[in-house]
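Following is a predicted model, sequence given first.
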Amino acid sequence: MPTPTFKTPNQPRVLLTVKDVAVLDNCSEKTVRRAIASGLLQAIRVGPGGRLLRIDPAAHAAYRAASQW
């Protein structure tokens, strides 16, 4: 009888930086920050004082799907 495999729930989430999203979208970091500020792209604030921005890949995919013509 094979032993069942379990996924560990404590695996780190893979989050994108503002620079990563800018490279993927072929735009500037300022454009990404504007999309976050206007609410078009959801971001998570992390780090001391919440200064760092991270973007979930699913949120980036939703942003890309919404911005398609």
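Received, thanks.

going forward, measure contacts and count neighbours with C-alpha atoms only.
Fine.

what's near enough to touch P48?
By Cα atoms under 8 Å, 6 or more residues apart in numbering, the contact set of P48 is empty.

make that V32, sorry
V18, V21, A22, L41.

three-state assignment of A35?
At A35, secondary structure determined by DSSP: H, G, I helix; E, B strand; the rest coil is helix.

where's it relative to N10, distance?
As judged by Cα to Cα, to the nearest Å, A35 and N10 stand 30 Å apart.

From what I see, V46 and L53 are in contact.
Yes: at 6.3 Å, V46 counts as touching L53 under the criterion of Cα atoms under 8 Å.

If you count surrounding residues, which of those two has more?
L53 (17 against 11; other Cα atoms under 10 Å).

Quick check: which element contains L53?
For L53, the host element (DSSP states H and E) is strand 52-55.

adding another structure so you can compare the two:
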Amino acid sequence: MSRHKIPPNTALSNPSATPSHLKTVRDVAAEDQVSEKSVRRAIAAGLLDVIRVGPGKRLIRIHPDAHAAYRRAING
């Protein structure tokens, strides 16, 4: 299996997206028709950029542009 690494400083077209536009791990998993665990593995591998929010920065949110870049990388 080949890995597609997305550069950590990938420019986002709308970096100031409001929190309501950010996706959860569950949202991304549902859109990609994979498990939440698969999404978390992609995050841990550095393949999917995330934004950590909330108390202690524990909540994970994904910007739509980061999700699109991830999908482009894995789909070629």
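Yes, it's here. Bear in mind the structure is a predicted one, so any value in this text is a computation, not a measurement.

re the thing from before, what's the most distant pair in the contacts of V32 of the first structure?
Maximum pairwise distance among the contacts of V32 of the first structure (Cα to Cα): 12.2 Å, between A22 and L41.

Can you list the residue ranges for strands in the second structure?
51-53, 59-61 (DSSP state E).

Residues touching the last one, excluding its own?
Going back to what we said before, that points to strand 59-61 of the second structure. By Cα under 8 Å, 6+ apart, strand 59-61 of the second structure touches L22, K23, T24, V25, V50, I51, R52, V53.

residues contacting the residue most central in space within the first structure?
Closest residue to the average C-alpha location of the first structure: I55 at 2.0 Å, with Cα atoms, centre = their mean. Contacts for I55 of the first structure were tallied using Cα under 8 Å, 6+ apart; they are L15, L16, T17, V18, V21, Q42, A43, I44.

how much space between the third one and P57 of the first structure?
This points to T17 of the first structure. Going from T17 of the first structure to P57 of the first structure by Cα to Cα gives 10 Å.

The fourth one too?
Distance, V18 of the first structure to P57 of the first structure, using Cα to Cα: 12 Å.

Could you check which of the two is surrounded by more residues?
Applying other Cα under 10 Å to V18 of the first structure and P57 shows that V18 carries more neighbours, namely 21 against 14.

can you count the residues close to R61 of the second structure?
Neighbour tally, R61 of the second structure, other Cα under 10 Å: 20.

Can you tell me what it aligns to in the first structure?
Here R61 of the second structure is matched to R54 in the first structure, going by TM-score structural alignment.
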